[in-house]
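*Asks:* Have a look at this prediction, sequence included:
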Amino acid sequence: MSLSALSGPRIRSITEAGLPYETITVEKLTPLIGAEIGGADLARLSNRQMDEIHRALAENLVIFFRDQHLTQEQHLEFGRQFGELHLHPAAPHEPGHPELMIIKADENSVRANGEGWHSDVSCDEEPPMGSILYIKECPPHGGDTLFASMYAAYDALSDRMKAYLEGLTAIHSGEHVYRGMFAKEGVADKPSYPKAVHPVVRTHPMTGKKALYVNRGFTTRILGIPVDESEGILRYLYEHMENPLFQCRFRWQPNSVAFWDNRCAQHRAMWDYWPQRRYGNRVTVKGERPV
């Protein structure tokens, strides 16, 4: 789908902020981030519902849907309503569907996807806009996912720190993250993995808001300053952005969907349910170069 095809819903999502929703219900999890959406069957959405889901994502950064029953094709098609789909540089995928990541952890796993705070594949030159995770099986207890608002993290910085960070860029690398990560799933390593330079503070292309854009998962150093200074600033920013005041927490149930905006939110999957099984698929939507 072209950007022009999406411009209408994107514009409306801003101009209608604060107005009641007509075709879905939106129950906020916290004032800053997260909302559970009701009245929507993701396999059968009207145009107006799709517009309002665009708006709900823009206003809440991550949105959740319960009791969804999607085929692989329906999951992919829902993702395509938000843009061209992204191909993960390392993760396993469903046979015949390279855009459909497999998200799995069980008694044989030594780690789970997304254990640390991160923004998905921020090492790409054009990192993903959003991720749509459909969990079909989950443990009876544990396995929650935490989400944090990078708008709120940026806004809470002092004016002096904001001025210091303005114009700085940082390296994001996938090499240390992905090499050997999926060996147990039978996925061979590639000769190299993505690496990119992005602004430390990015401006969201839809809302115009500023958000912190460094993360523990992929960011390796800030450019243009000494290495020890970079380490100190990154350590401060990581601790700052992980403040619980900026967060919401989602408790999974079978057949739940989470859709988050990687441009302004980070997330962390809790790996506290071994040896229970968690299984699902993720569709990821392409984004643009951060500015």
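*Replies:* Yep, it's here.
*Asks:* hey, let's count contacts and neighbours off CA atoms from now on
*Replies:* Noted.
*Asks:* How far does stretch 143-158 stretch from one end to the other?
*Replies:* End-to-end distance for stretch 143-158: 34 Å, by C-alpha to C-alpha, to the nearest Å.
*Asks:* hey, where'd the helices end up in this protein?
*Replies:* All helices of the chain, identified by DSSP state H, fall at 3-15, 47-60, 72-80, 150-155, 159-165, 175-178, 227-241.
*Asks:* Tell me what angle the third one forms with helix 47-60.
*Replies:* Between helix 72-80 and helix 47-60, the angle formed by their directions is 60 degrees, by axes from the mean of the first three to the mean of the last three C-alpha atoms, to 10 degrees.
*Asks:* what about the strands in the stretch 1-150 of the chain?
*Replies:* 25-28, 35-38, 62-65, 93-94, 97-105, 130-137, 145-149 (DSSP state E, counting those that start in this stretch).
*Asks:* Out of these, the one nearest residue 170 is which?
*Replies:* strand 145-149 (19.5 Å; C-alpha to C-alpha).
*Asks:* okay, the angle between the closest one and helix 47-60?
*Replies:* Using the same axes, to 10 degrees: strand 145-149 against helix 47-60 is 70 degrees.
*Asks:* what comes up buried for stretch 212-226?
*Replies:* 212, 213, 214, 215, 216, 217, 218, 219, 220, 221, 222, 223 (16 or more other C-alpha atoms under 10 Å).
*Asks:* As a markdown table, these with distance to residue 168 would be great.
*Replies:* Listed next are the buried residues of stretch 212-226 as a markdown table, based on distance: C-alpha to C-alpha, whole Å:
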| residue | distance to residue 168 |
| --- | --- |
| 212 | 11 |
| 213 | 11 |
| 214 | 11 |
| 215 | 15 |
| 216 | 17 |
| 217 | 19 |
| 218 | 16 |
| 219 | 13 |
| 220 | 14 |
| 221 | 11 |
| 222 | 7 |
| 223 | 7 |
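*Asks:* Among these, give me the pair with the biggest separation.
*Replies:* Across the buried residues of stretch 212-226 (C-alpha to C-alpha), the longest gap, 17.3 Å, separates 217 and 223.
*Asks:* Looking at the strands of the stretch 1-150 of the chain, spot the one closest to residue 243.
*Replies:* Per C-alpha to C-alpha, nearest to residue 243 of those: strand 145-149, 8.3 Å.
*Asks:* What is the distance between that closest one and the centre of its chain?
*Replies:* Mean-position distance between strand 145-149 and its chain equals 9 Å (C-alpha atoms, centre = their mean, to the nearest Å).
*Asks:* Equivalent analysis for stretch 245-260, please.
*Replies:* That offset, for stretch 245-260, works out to 11 Å (C-alpha atoms, centre = their mean).
*Asks:* So which bits of it are buried?
*Replies:* Going by 16+ other C-alpha under 10 Å, stretch 245-260 has these buried residues: 246-250, 252-260.
*Asks:* Pasting the second one now:
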Amino acid sequence: MAPSTTETITQTASQITVLRLTGEGEPPASTGSIIAGDQGPRYPRYYPVFKLDEKWPPLQVFDHKDPGARADPTKPHLLTGNVKEHILSPFIGSEIHGVQLSQLSPEGLDELALHVAQRKVVVLRDQDFKDIGPERQVEIASHFGPIHRHPTSGNIEGFPEFHVVYRDANHNRFFDRRVKERANHTSWHSDVSYEKQPPGTTFFFMLEQPPLGGDTIFSSQVEAYNRLSDEFKKRLEGLRAVHSAVEQADYSRRENGPVRREPVETEHPLVRVHPVTGEKALYINQGFTRRIVGFKVEESEYLLNFLFDHISKGADFHIRASYEPGTVVLWDNRLTVHSATPDFSHQERRHAVRLTPQAERPIAAAA
């Protein structure tokens, strides 16, 4: 076995020095030399680390009270007189200026949870969030629920709550292995939907982005459901589908990456209800939904493929979220699916972090 489980980096005036820590196994991140003149990540504290000997017990079920349920519906602590909101689509998405996430009171955070549930995706501009440090970032995100610790992705040293998204000229393995042979790089998913209590309000902030490209596209699962006929909706309500972490874990093992928690498969309702807004939404995604319970293989594939196609083609209930320095994007994983757009130059660095609070067990729509 190779002598390393973790890589951290420290930045000098002219280079990035890669430090290898003693352990077993080889980290999945590339350790090759960086391109000439590159000074390395601007935020080396958030460079992804992978520890093959890091093991966690199964997640335990907990009681969850969505903070949006406590919110004043007029949102006086969030949408003040200085706030400007730009609606991106009638069905999904708002861009907000004049709110500082790090300065919101508990009441303001409750109102933010409600607003994200109502708008599905909220893009906050001009934030200091990326510079307030991991302790404070975790503290704020924890207001929305216990933060999920990802079983296979890179996190940061000392903070397993962080899911790090990193790619540069030499750390490009996920694109090369998973996307290279595909004609279409869109990959719709709802984060870790295989968990018994999947995420609710989710935080994503960019540390370093390419000058062009690297956006995230979102689709409203609420509007996708609303577009269906009443008779078809009745047929879907009451069905359950299996969401699986097995392929994700198997891929990580093949690539000599960590599997910190054994993969699970969980049944969730095909149509779920948001606990605060009461809206119904499809709850399936190509990333993790594998089959419909009680259906034969061909029946399940036929129905899921129709729904996946319906979601992916609904350009009139999609939005594209772009990033600037200081952008924080929040979305409700219960009501949306999303995909990265790996359309930027392979020589450019894209470095982002996700904090993923868990929510309630999905509530089934009445059959």
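*Replies:* Received the coordinates, thanks. Because the structure is a prediction, the values reported are computed rather than measured.
*Asks:* Closest to residue 230 of the first structure out of the buried residues of stretch 245-260 of the first structure?
*Replies:* For these, the nearest to residue 230 of the first structure is residue 246 (23.5 Å; C-alpha to C-alpha).
*Asks:* And the closest one? What does it align with in the second structure?
*Replies:* Residue correspondence to the second structure (TM-score structural alignment): residue 246 of the first structure is matched to residue 317.
*Asks:* Let me see the contact set for its match.
*Replies:* 89, 91, 92, 219, 220, 223, 224 (C-alpha atoms under 8 Å, 6 or more residues apart in numbering).
*Asks:* Is the last one in contact with residue 280, as I believe?
*Replies:* In this case it means residue 224 of the second structure. No. Residue 224 of the second structure is beyond contact range of residue 280, at 10.0 Å (criterion: C-alpha atoms under 8 Å).
*Asks:* in the first structure, which residue is closest to the centre?
*Replies:* residue 262 (3.8 Å; C-alpha atoms, centre = their mean).
*Asks:* re earlier: can I get the strands of the stretch 1-150 of the first structure in CSV with mean neighbour count and distance to residue 268 of the first structure?
*Replies:* As requested, these are exported to CSV (neighbours: other C-alpha atoms under 10 Å; distance: least, C-alpha to C-alpha, whole Å):
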stretch, mean neighbour count, distance to residue 268 of the first structure
strand 25-28, 16, 19
strand 35-38, 19, 17
strand 62-65, 24, 13
strand 93-94, 15, 21
strand 97-105, 19, 14
strand 130-137, 22, 13
strand 145-149, 23, 5
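*Asks:* now those strands in a markdown table, with distance to residue 280 of the first structure?
*Replies:* As requested, the strands of the stretch 1-150 of the first structure are arranged in a markdown table below (distance: least, C-alpha to C-alpha, whole Å):
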| stretch | distance to residue 280 of the first structure |
| --- | --- |
| strand 25-28 | 24 |
| strand 35-38 | 19 |
| strand 62-65 | 14 |
| strand 93-94 | 10 |
| strand 97-105 | 5 |
| strand 130-137 | 4 |
| strand 145-149 | 14 |
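*Asks:* Where in the second structure does stretch 151-169 of the first structure fall?
*Replies:* Under the criterion TM-score structural alignment, stretch 151-169 of the first structure matches residues 222-240.
*Asks:* Endpoint to endpoint, the matching stretch covers what distance?
*Replies:* By C-alpha to C-alpha, one end of stretch 222-240 of the second structure lies 17 Å from the other end.
*Asks:* Work out the gap between that stretch and the centre of the chain.
*Replies:* With C-alpha atoms, centre = their mean as the basis, stretch 222-240 of the second structure stands 25 Å off its chain's centre.
*Asks:* what sits against the counterpart of residue 80 of the second structure in the first structure?
*Replies:* Aligned by TM-score structural alignment, residue 80 of the second structure pairs with residue 22 of the first structure. Taking C-alpha under 8 Å, 6+ apart as the contact definition, residue 22 of the first structure lies against nothing.
*Asks:* With residue 247 of the first structure as the reference, measure out to the residue in the first structure that residue 199 of the second structure lines up against.
*Replies:* Alignment note (TM-score structural alignment): residue 199 of the second structure maps to residue 128 of the first structure. Using C-alpha to C-alpha, residue 128 of the first structure is found at 21 Å from residue 247 of the first structure.
*Asks:* likewise residue 219 of the first structure?
*Replies:* 20 Å.
*Asks:* before we move on, back to that, map the residue nearest to the centre of the first structure onto the second structure.
*Replies:* Checking TM-score structural alignment: residue 262 of the first structure goes with residue 333.
*Asks:* and what of residue 94 of the first structure?
*Replies:* Applying TM-score structural alignment, one finds that residue 94 of the first structure aligns to residue 156 in the second structure.
*Asks:* For the match of residue 262 of the first structure, which residues are in contact?
*Replies:* Here residue 333 of the second structure is in contact with 190, 191, 198, 199, 200, 201, 202 (C-alpha under 8 Å, 6+ apart).
*Asks:* What is the neighbour count of the first one?
*Replies:* It refers to residue 190 of the second structure. 24 (other C-alpha atoms under 10 Å).
*Asks:* Run a quick neighbour tally on the counterpart of residue 84 of the first structure in the second structure.
*Replies:* Here residue 84 of the first structure is matched to residue 146 in the second structure, going by TM-score structural alignment. Counted with other C-alpha under 10 Å, the neighbours of residue 146 of the second structure add up to 17.
*Asks:* Over to residue 195 of the first structure?
*Replies:* 18.
*Asks:* What of the one 4 residues further on?
*Replies:* Neighbourhood size, residue 199 of the first structure [other C-alpha under 10 Å]: 21.
*Asks:* Surely it touches residue 170?
*Replies:* Yes. Counting by C-alpha under 8 Å, residue 199 of the first structure does reach residue 170; the two are 6.2 Å apart.
*Asks:* Ends of stretch 184-191 of the first structure, what's the gap?
*Replies:* Using C-alpha to C-alpha, the end-to-end distance of stretch 184-191 of the first structure comes to 18 Å.
*Asks:* what's it in contact with?
*Replies:* Against stretch 184-191 of the first structure from outside (C-alpha under 8 Å, 6+ apart): 90, 91, 92, 179, 180, 182, 183.
*Asks:* Now do the aligned residue in the second structure for the fourth one against residue 122 of the second structure, distance only.
*Replies:* In the second structure, the residue matched to residue 179 of the first structure (TM-score structural alignment) is residue 250. From residue 250 of the second structure over to residue 122 of the second structure the distance is 33 Å, taken as C-alpha to C-alpha.
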